[in-house]
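>>> for reference, the sequence and a predicted model appear below.
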Amino acid sequence: MQAVWPSPHEWPEVARRMCNDSLRLLQRRMIDEIGRLKLELDKHDERVNAVRDWQKKSLDCLVELRSYMSYKMDPQIMKTYEFIQEQGTIPEKIYEVLYHRAAKADTLLGEINKCSTSLLSCSSEAYTEINYQLIVSLTQAVDGYFEQKPELPAMPEGDPLPFSSEEIWNGIVMAGSHRTMFLPFLKNLPPLSPCSSPGLSVRSLRLKLNYTSSFGSFGTDMGQFSEPAGICVGKDGLIAVTDTKNNRVQVFDSIGCLKLTFGFSDVPGGGLMYPNCVAYCRLTDRYIVTERTPVHQAQIFSADGRFIKKFGQDLLQFPRGVCVDKDGTIIIIECKVMRINLFDRDGNLIRRFTNPSVLNFPISVCCNDNQQIFIADNRRHCIVVFDYNGRFLRTMCDNGSISFPIAIAITSVGEIFVADNHQSFNMSFFTQNGEPLRVYESRNRHLHCLAAVVQNDSRVILSTKDYRIYTYDCK
């Protein structure tokens, strides 16, 4: 069929139609592209969440690796240090072996000379079988002496360490993390630099953190502070803070919303005066609050802030740290007289003891389920441990791992948490035997750290003299 071409007068209309078709095609293409781009843009939040999730997992992995290094490097370095020190005793050991062998040889020679002199001084008729047996015995003794060749300790030679620094480093990385993201870096890891000190301090491997949240300000209104001197975690994760100069305790939820205030002087019998420390008893669902000068006592309040009773008026002097064990036993330490007091759940004295030879300025206290009391001593820069009968058990962290501790607590997994305020705010975690686990340092400079507590196993809550409460995530 032959094509019909438009006549000349139809060309403008044909051109217009062609242009319209082309424009509609272009419009459709751009509309489809914009739709596709909008769909991709709608995935922005999904991408952000995915990247944040990846970052969190990656940082958790990095923290895991760093924590493992903190935990493993000290024992490894100390083991190597002990090995090096042991090598220094090798010459003495060699000398001792050779000295005893020379002494034994000298004794045998004396017996031989004695027998020889005896034989020379007697006639041939005087030779008896006894003399013959003596010579046989001496011969056997000399033969035995030369057969017993002592093994001398080998002198150190070759590499200064029993294993290379690269082996230590790669071993720690491989053992500390099974994440494949670290594997590409193993072959490029730098060797460890030579150690000039006997051990590697966990403090030198501390991670630096920023606080995750904060709340509070200076003032007398609800939710404000004049001196947040004490802090504890109560039921359902509520945070109780002693507002010392406002003579009250304020209770907040985990994000800093005020839930309860108690201790006002207009409450019959239950007005607080300069409360400084607070603890929560899970068994009785009560708060125990200590009060400093001039009252020197403690008070018990219900979880809803209702006054229950006072105790310790005639017993306590400068009460400071307070904690409660799983059976409701209340433990209060007196900082200036260095005394530990144990009360039952109702505030009746069970026993009290002191030990000035090991205590200097006890500032905070916690206890475990085995009736062991852990006391942070601010001036001895260590943790002192007693049992409930007052028997001194041990000191911990007295190797420079903490300085000027301000708080101690036990985490939900049984680790010892210690906060110190030397140069910066430091958060250290140890086993109950004092072995270091991990250390964190705040990147934020706080005016003055007053108290700290750990929630669950890793959330640290800090009160400071800038009238604020800060939280840190030490995962």
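Yep, it's here. Note that the structure is a prediction, hence the values are computed from the model and not measured.
>>> make it CA atoms for all contacts and neighbour counts henceforth
Will do.
>>> how many residues are close by residue 55?
12 (other CA atoms under 10 Å).
>>> err, residue 291, not the other one
By other CA under 10 Å, neighbour count at residue 291 equals 26.
>>> spatially nearest residue to it (excluding sequence neighbours)?
Closest residue to residue 291 in three dimensions, ignoring its sequence neighbours and counting by CA to CA, 6 or more residues apart in numbering: residue 275, at 4.2 Å.
>>> the helices in the stretch 51-200 of the chain, which residues?
If DSSP state H, counting those that start in this stretch is used as the criterion, the helices of the stretch 51-200 of the chain fall at 90-121, 129-147, 165-176, 183-186.
>>> what packs against the last one?
I take that to be helix 183-186. Here helix 183-186 touches no other helix or strand, going by 3 or more CA pairs under 8 Å, 6 or more residues apart in numbering; DSSP states H and E.
>>> distance between it and the chain's centre?
What separates the centre of helix 183-186 from the centre of its chain is 28 Å, taken as CA atoms, centre = their mean, to the nearest Å.
>>> same question, stretch 86-106
Using CA atoms, centre = their mean, the offset of stretch 86-106 from its chain centre is 45 Å.
>>> tell me which residues in that stretch are buried?
90, 94, 97, 101 (16 or more other CA atoms under 10 Å).
>>> let's bring in a second model and compare:
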Amino acid sequence: MNSFNISRKRPFGSPDKENVWPSMLGIEINDTCIAKKQPRLALGSVIIDKNFLHSIPYSPPEHFYIKPVDPWSPVKNDSVQLIPKLDHRTPPNRSDTRFKNGSLRQILKWTRSIGEYGDGNNAFREPNSVAWLDCGKIAVVDTNAHCIKMFDSESGQFQFSFGRGRTLGCQNLLYPYRLAVVPDGNDQLVVIQRHPRPQIHIFSCQGEFIRRFGQHLEKPRALTVDKSHRILVIESQIQKLHIFSLYGQILSVFSFEQHLQFPTSICSNNSEIFISDNHLHSIKVFSYTGQVIREIKEDIYIQFPTNIKLNSKGQLIIIDNHQGLNITVYDENQQKKRLGAYTARICHSQILDVTIQTNTNILHLASKDYRVYTYQLPL
């Protein structure tokens, strides 16, 4: 027996053979792609002794320090110029733009964030939707917590939550999923409950229950409310569009099985309906009579769209999650001109929903990492 009592277990930190290339393991691949076993290499030419076996693991130096980020705290101004000046005499700064998925995108950095995983007032269990209210509040749907949480958009301070428990005459919300604000409607909130009992709830901006309807819905995926206070709901898997009045009357129902495969988001300019399709890599535009008007498709810029929004100018903002956050903006004239393409400095896990502040290009994005991020578009 070895007097040093050496363990037969694999040393800590050794590479996993399933996750590295053969060349990293000391294995050569010949022309017939047959691996050859190589003799095990010694660790340099040192002599293994007791000191080596009982060596202290690596620890960072004393000056090493990771600065924590406070929730919803403004960060220092990024050195990246959001609108770089064109200067043909000097090459562009590599930190300003990034060539990604075949397209050149401008790099943006989030300015504020809020949230973490948990059950506290400033924490989320699954922030599936977010909406900005004209009164200066941000509403976040926390699906697994069965409630909607309200925050001040300037300070990020939690104000109140509703939907969980029989408060203010409202029955329990059960897994609320998507949220929209009624334009010029005293900030009334329209909430879709998706599973296991799909229906639509209407609340005041103070969380007071008003009404509910839409119990015939099957797979509601996304919704929007246009300027005429019509509620548009698109269903996934069955590709149906439902149009309701604010009081729950069914105005129209259309089947888009021939035009859509996997709808993910919907918005409207009060005369046209925009629906993003993740599998078709495009945005389909329909009339309020259910007719296809046109398709917005650009392969290297619109790849896997998940969210779409129209700003106050009518410009279309497209969000996709292909290898991180990508934002593409098209003009208001039938979206024939691309105005900008952006990407995030950090790689978000997944963007679940997006809202835009009225008369600004400030985006609030709910992410799968249990946070809400704020971005300023340079338009």
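Sure thing, it's come through. What you are looking at is a predicted structure, and each value in this text was computed from that prediction instead of being measured.
>>> TM-score of the superposed pair?
Once superposed, the chains reach a TM-score of 0.72 (TM-score structural alignment, normalised by the length of the second structure), with 291 aligned residues with a CA RMSD of 2.4 Å.
>>> so which of the helices of the stretch 51-200 of the first structure comes closest to residue 461 of the first structure?
helix 165-176 (28.2 Å; CA to CA).
>>> what is the neighbour count of whichever residue in the first structure pairs up with residue 243 of the second structure?
Here residue 243 of the second structure is matched to residue 342 in the first structure, going by TM-score structural alignment. Residue 342 of the first structure: 21 surrounding residues under other CA under 10 Å.
>>> am I right that residue 342 of the first structure sits in a strand?
Yes. Applying DSSP: H, G, I helix; E, B strand; the rest coil, one finds residue 342 of the first structure inside a strand.
>>> can you tell me how far the nearest residue to it once chain neighbours are set aside sits from residue 320 of the first structure?
Leaving aside its chain neighbours, residue 342 of the first structure sits nearest to residue 331 (4.7 Å; criterion: CA to CA, 6+ apart). Applying CA to CA, to the nearest Å, the value for residue 331 of the first structure to residue 320 of the first structure is 10 Å.
>>> rewinding a little: what's near enough to touch the counterpart of the residue nearest to residue 291 of the first structure in the second structure?
Applying TM-score structural alignment, one finds that residue 275 of the first structure aligns to residue 176 in the second structure. By CA atoms under 8 Å, 6 or more residues apart in numbering, the residues touching residue 176 of the second structure are 141, 142, 143, 146, 147, 191, 192, 193, 194, 195.
>>> ok, and those residues in the first structure?
Under the criterion both residues aligned by TM-score structural alignment, their matches' CA atoms under 8 Å, those that remain in contact after alignment to the first structure are 141, 142, 143, 146, 147, 191, 192, 193, 194.
>>> quick one: mark the members of the contacts of residue 176 of the second structure that sit in strands.
141, 142, 147, 191, 192, 193 (DSSP state E).
>>> give me the buried entries from those.
141, 142, 147, 191, 192, 193.
>>> helices of the second structure, residue ranges please.
50-53 (DSSP state H).
>>> number of nearby residues for residue 366 of the second structure?
Residues near residue 366 of the second structure, counting by other CA under 10 Å, number 28.
>>> which residue lines up with it in the first structure?
The alignment partner of residue 366 of the second structure in the first structure, by TM-score structural alignment, is residue 463.
>>> contacting residues around its match?
Contacts of residue 463 of the first structure (CA under 8 Å, 6+ apart): 228, 229, 230, 231, 449, 450, 451, 452, 469, 470.
>>> residue 21 of the first structure: which of these is nearest?
Among the contacts of residue 463 of the first structure, and counting by CA to CA, the member closest to residue 21 of the first structure is residue 470, at 65.5 Å.
>>> ok so, going back, just the closest of the contacts of residue 176 of the second structure to residue 261 of the second structure, please.
residue 194 (19.3 Å).
>>> list the contacts of that closest one.
Residue 194 of the second structure sits next to 175, 176, 177, 219, 220, 221 when contact means CA under 8 Å, 6+ apart.
>>> make it 6 Å
By CA atoms under 6 Å, 6 or more residues apart in numbering, the contact list for residue 194 of the second structure reads residue 177.
>>> quick one: what's aligned to it in the first structure?
In the first structure, residue 194 of the second structure lands on residue 292 (TM-score structural alignment).
>>> same question, residue 266 of the second structure
Going residue by residue (TM-score structural alignment), residue 266 of the second structure aligns to residue 365.
>>> again with residue 312 of the second structure
Checking TM-score structural alignment: residue 312 of the second structure goes with residue 412.
>>> residues near that match, how many?
So residue 412 of the first structure, with other CA under 10 Å, has 12 neighbours.
>>> from memory it sits against residue 454, does it?
No. Using CA atoms under 6 Å as the test, residue 412 of the first structure is too far from residue 454 to be in contact (8.9 Å).
>>> how close does the residue nearest to the match of residue 366 of the second structure when sequence neighbours are not counted sit to residue 446 of the first structure?
Counting by CA to CA, 6+ apart, residue 469 is the residue found nearest to residue 463 of the first structure once chain neighbours are left out, at 4.6 Å. From residue 469 of the first structure across to residue 446 of the first structure, the span is 11 Å (CA to CA).
>>> okay, the two: which has more neighbours?
residue 469 (24 against 17).
>>> which residues touch the more buried one?
214, 215, 462, 463.
>>> tell me the counterpart of residue 233 of the second structure in the first structure.
So, by TM-score structural alignment, residue 233 of the second structure is matched to residue 332.
>>> list the contacts for that match?
Contacts for residue 332 of the first structure (CA under 6 Å, 6+ apart) come out as 321, 322, 341.
>>> tally of neighbours for the alignment partner in the first structure of residue 139 of the second structure?
Mapped onto the first structure by TM-score structural alignment, residue 139 of the second structure lines up with residue 240. If you count neighbours by other CA under 10 Å, residue 240 of the first structure ends up with 27.
>>> is it true that residue 240 of the first structure touches residue 254?
No. Counting by CA under 6 Å, residue 240 of the first structure stays clear of residue 254, with 10.4 Å between them.
>>> how far away is residue 108 of the second structure from residue 242 of the second structure?
Distance from residue 108 of the second structure to residue 242 of the second structure, by CA to CA: 36 Å.
>>> same deal with residue 169 of the second structure?
Distance from residue 169 of the second structure to residue 242 of the second structure, by CA to CA: 27 Å.
>>> what's the answer for residue 104 of the second structure, then?
38 Å.
>>> who has more neighbours out of the two?
residue 242 (20 against 16).
>>> my read: that one touches residue 253, true?
Yes. In terms of CA under 6 Å, residue 242 of the second structure counts as a neighbour of residue 253; the distance is 4.7 Å.
>>> ok, the equivalent of residue 320 of the first structure over in the second structure - contacts?
Taking TM-score structural alignment, the alignment pairs residue 320 of the first structure with residue 221 from the second structure. By CA under 6 Å, 6+ apart, the contact list for residue 221 of the second structure reads 234, 235, 236.
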